[in-house]
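Chemist: whatever this is, show me its structure:
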Amino acid sequence: MPTPPLDTSSLYAAREPIFPKRISGRFRNLKWIVMALALAVYYVTPWIRWDRGPSMPDQAVLVDLANRRFFFFGIEIWPHEFYIVAGLLVMAGLGLFLFTSALGRVWCGYACPQTVWTDLFILVERWIEGDRNNRIRLHRAPWSLQKARLRVTKWTVWLLIALMTGGAWVFYFTDAPTLARDLLALDAHPVAWLTIATLTATTFFFGGFAREQICIYACPWPRIQAAMMDEDTLTVAYRDWRGEPRGKGAGAGDCIDCMTCVNVCPMGIDIRDGQQMECITCALCIDACDQMMERTGRPKGLIGYLALSDETAERAGAKPRPVWRHVLRPRTILYTVMWSGIGVLIVLALLMRSQVDMNVTPVRNPLFVTLSDGTIRNAYELRLRNKQHDDVIYELGVDATGPLVLAIEGEEAQRLIVPADQTMTRRVYLSAPPESPLATSETTPLTLTARDPAGAAAADVESVFHGKDAK
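Modeler: Predicted coordinates:
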């Protein structure tokens, strides 16, 4: 008999919109605080000024792609110092591991940009369309003038927020006041317009429509968080030994099956079904359940932060272990030590770095030149970077086992004036007298030096001098 065709109708389920109910409580208040701080930092930071001198940008935080530098208040990072940025990225990763191992997906629930902007968009939606029940009725209602008016108003505010988000991002890469004037005059660079348009569209779609879909399907973190968690990790959980069986009659548990914990969840899950990949540990269900327990005269904590290692003891009636015993354990201490160690190394690197960098490359074609009087001359490509915010005169010198004469191409003296925050490239010549040990040796080590006459900066680079017996 022929094989019947495969029924694929159930392989795809249309998204059911989620309309979280408004809730108040300590965790909801904490989310408001984190959201306000995160948005304030994001939108305000590009406008903070920092005086670096007349020839330097005065934006406190600036990614200067044109000059390949990054400014962070009093810190200036050059391309060759990218290890500092790499260290900060490692610290960010370790910090994420630390918080996840201690408190689950607390980053996702409070500080993730997707969560922050989704919370903001839901706030606007609730302000315009009403709370959960009103929004559900509006969603199911046929199109009318009132529904169109509310939808257009909501989408307009969303679009303005998204436009502000995209605009704020480009301000980090150029002088914010100047770019703002260019944008208002419609005279900004096409790259700025393209970046703003892209970020506006993604913010509008991710925060307004995709929402929890980004967390479930696009973000990889839910699928790897299990590697960061163990039986001592505190995470949001339902104490079913207290709540079951659900109901309000005799013999029922504390859970009255009011569905409030489900209605406030921005991911649309039921925490009573156990741990789920979709849970972002925002703890709004704790606020909702505690309020209901208080109203019905039952003890709080039916839904709360719980570690798997405590479940057996609590089922037997023991009190929950203190939070610090879950947070301070070998794994989290190790993450903290590693995070702190990298931070200390970055600070030391910033404190110990020189204000001048010098790179010397011998010219190898030819290795040396014999002048008419028998003098042996080597050529070197010299790159001198002045990291200070003022022009500096650097005196060049050479330290070797024998006499060497240093000359700079195009310069009469053995000095270079390097402009502030710039790199100068020059060809340098070293000459050894005829028949001297340096002239007759195949290679001789030497050290080229750059000295600030005021003694504020210095650089030393080791190289070699090739004599006439070089192969």
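
Chemist: switch to C-alpha atoms for all contacts and neighbour counts from now on
Modeler: Will do.

Chemist: list the buried residues in the longest helix seen in the chain.
Modeler: For the chain, the helix with the greatest residue count under DSSP state H is helix 145-171. By neighbour count on 16 or more other Cα atoms under 10 Å, the buried set for helix 145-171 is 150-151, 153-155, 157-159, 161-171.

Chemist: starting at the chain centroid, how far to stretch 362-370?
Modeler: Distance, stretch centre to chain centre, for stretch 362-370: 47 Å (Cα atoms, centre = their mean, to the nearest Å).

Chemist: next, the buried residues of that stretch.
Modeler: Residues of stretch 362-370 classed as buried by neighbour count (16+ other Cα under 10 Å): 362, 367, 368, 369, 370.

Chemist: wait, what's in contact with the third one?
Modeler: Contacts for residue 368 were tallied using Cα atoms under 8 Å, 6 or more residues apart in numbering; they are 376, 377, 378, 379, 466, 467, 468.

Chemist: look up how far residue 137 lies from it.
Modeler: Residue 368 sits 86 Å away from residue 137, taking Cα to Cα, to the nearest Å as the criterion.

Chemist: second chain to compare with the first, below:
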Amino acid sequence: CIDACDSVMAQVGRPRGLIDYCTLDDAATEMAGGVAPPIRKTLFRPRTLFYFGLWGAIGLAMLFTLGQRTRLDLAVQHERSPLYVQLSDGAIRNNYTLKLRNMELRPRRVEISVSGLPEARLWIDGGSRETARQSLHMPLAPDSVTSARLFVVAPGAGPARQDFTIAVRALDDDPRGDRETIQFDRPGTEP
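Modeler: Next comes the predicted model:
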């Protein structure tokens, strides 16, 4: 369009530049018979270079943050019905729903463990109290969310609500993981 407009304007005896890529200052300079500065001089001004550097730094920071994020996510929800179950030996069991998200495109094995709750043992659906341990291993499918029901049993003596941590970590070359602090409920008998 610019080239066609320039040739039509030349045929009718008018000045070229009716349609053009230029600033108002460049258009005024051309109208006065001067020559507009080259595009290189316009693009490589200090302000343009500053903005280019700023947006480049923001982009690199975003890429760095994306590369450093954990590729394993844990969400734990305490099941409220029932709040706790008192077992025949006096121990207390709480039930939780785990959601483990594997953000990698490969299957992974993870370790789920508890800390901050003395003598606690855990197992998932398909296990039993006899096979319960301080930590357990679980496979995760690639790029998916895996849900599991987690059972945690601890001694009956203790505060009514006690904070403890459930942690998940990968058992491969990238051992980063996630953790969440949650509460363990009991009838509330202090020894």
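
Chemist: what's the TM-score for these two chains?
Modeler: After superposition, the two chains reach a TM-score of 0.71 (TM-score structural alignment, normalised by the length of structure 2), with 181 aligned residues with a Cα RMSD of 3.6 Å.

Chemist: what ranges do the strands span in structure 1?
Modeler: Along structure 1, counting by DSSP state E, strands occupy 61-64, 69-72, 75-77, 235-238, 303-306, 356-362, 369-370, 376-386, 392-400, 405-408, 415-418, 422-432, 443-451, 458-466.

Chemist: dump the ones you listed to TSV, plus distance to residue 129 of structure 1.
Modeler: Converted to TSV, those look like this (distance: least, Cα to Cα, whole Å):
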stretch	distance to residue 129 of structure 1
strand 61-64	38
strand 69-72	41
strand 75-77	46
strand 235-238	30
strand 303-306	30
strand 356-362	60
strand 369-370	83
strand 376-386	58
strand 392-400	63
strand 405-408	74
strand 415-418	62
strand 422-432	56
strand 443-451	69
strand 458-466	66
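
Chemist: now check structure 1 for the residue matching residue 167 of structure 2.
Modeler: Structural alignment (TM-score structural alignment) places residue 167 of structure 2 against residue 449 in structure 1.

Chemist: so that match touches residue 398, yeah?
Modeler: Yes: if you go by Cα atoms under 8 Å, residue 449 of structure 1 and residue 398 touch, sitting 5.9 Å apart.

Chemist: what's the distance between residue 101 of structure 1 and residue 330 of structure 1?
Modeler: 11 Å.

Chemist: what's the answer for residue 126 of structure 1, then?
Modeler: Taking Cα to Cα, one finds residue 126 of structure 1 at 44 Å from residue 330 of structure 1.

Chemist: which helix in structure 2 has the most residues?
Modeler: Scanning structure 2 for the helix with the most residues, using DSSP H, yields helix 46-68.

Chemist: nearest residue to residue 181 of structure 2 other than its sequence neighbours?
Modeler: Nearest non-adjacent residue to residue 181 of structure 2, counting by Cα to Cα, 6 or more residues apart in numbering: residue 165, 4.3 Å away.

Chemist: can you give me the neighbour number for the one you found?
Modeler: By other Cα atoms under 10 Å, 16 other residues sit near residue 165 of structure 2.

Chemist: check contacts around it.
Modeler: 114, 115, 116, 117, 179, 180, 181, 182.

Chemist: how far away is the most centrally placed residue in structure 2 from residue 105 of structure 2?
Modeler: Residue closest to the mean C-alpha point of structure 2, counted by Cα atoms, centre = their mean, is residue 69 at 6.3 Å. Separation of residue 69 of structure 2 from residue 105 of structure 2 (Cα to Cα): 15 Å.

Chemist: try residue 23 of structure 2
Modeler: From residue 23 of structure 2 to residue 105 of structure 2 the distance is 50 Å (Cα to Cα).

Chemist: one more: residue 172 of structure 2?
Modeler: Distance of residue 172 of structure 2 to residue 105 of structure 2, given as Cα to Cα: 14 Å.

Chemist: and residue 76 of structure 2, by the same measure?
Modeler: 23 Å.

Chemist: same check, this time on residue 80 of structure 2
Modeler: 34 Å.

Chemist: tell me the residues of structure 2 aligned with the longest helix of structure 1.
Modeler: By TM-score structural alignment, helix 145-171 of structure 1 lines up with nothing in structure 2.

Chemist: show me what that helix is packed against.
Modeler: Secondary-structure packing of helix 145-171 of structure 1 (3 or more Cα pairs under 8 Å, 6 or more residues apart in numbering; DSSP states H and E): helix 26-44, helix 113-129, helix 190-205.

Chemist: now the angle from the first one to helix 113-129?
Modeler: Spelled out, it's helix 26-44 of structure 1. Between helix 26-44 of structure 1 and helix 113-129, the angle comes out at 100 degrees (axes from the mean of the first three to the mean of the last three Cα atoms, to 10 degrees).

Chemist: for the last one, same thing?
Modeler: Inter-element angle recorded for helix 190-205 of structure 1 and helix 113-129: 70 degrees (by the same axes, to 10 degrees).

Chemist: would you mark the buried spots in helix 190-205 of structure 1?
Modeler: Within helix 190-205 of structure 1, the residues that count as buried by 16+ other Cα under 10 Å are 192, 193, 196, 197, 199, 200, 203, 204.
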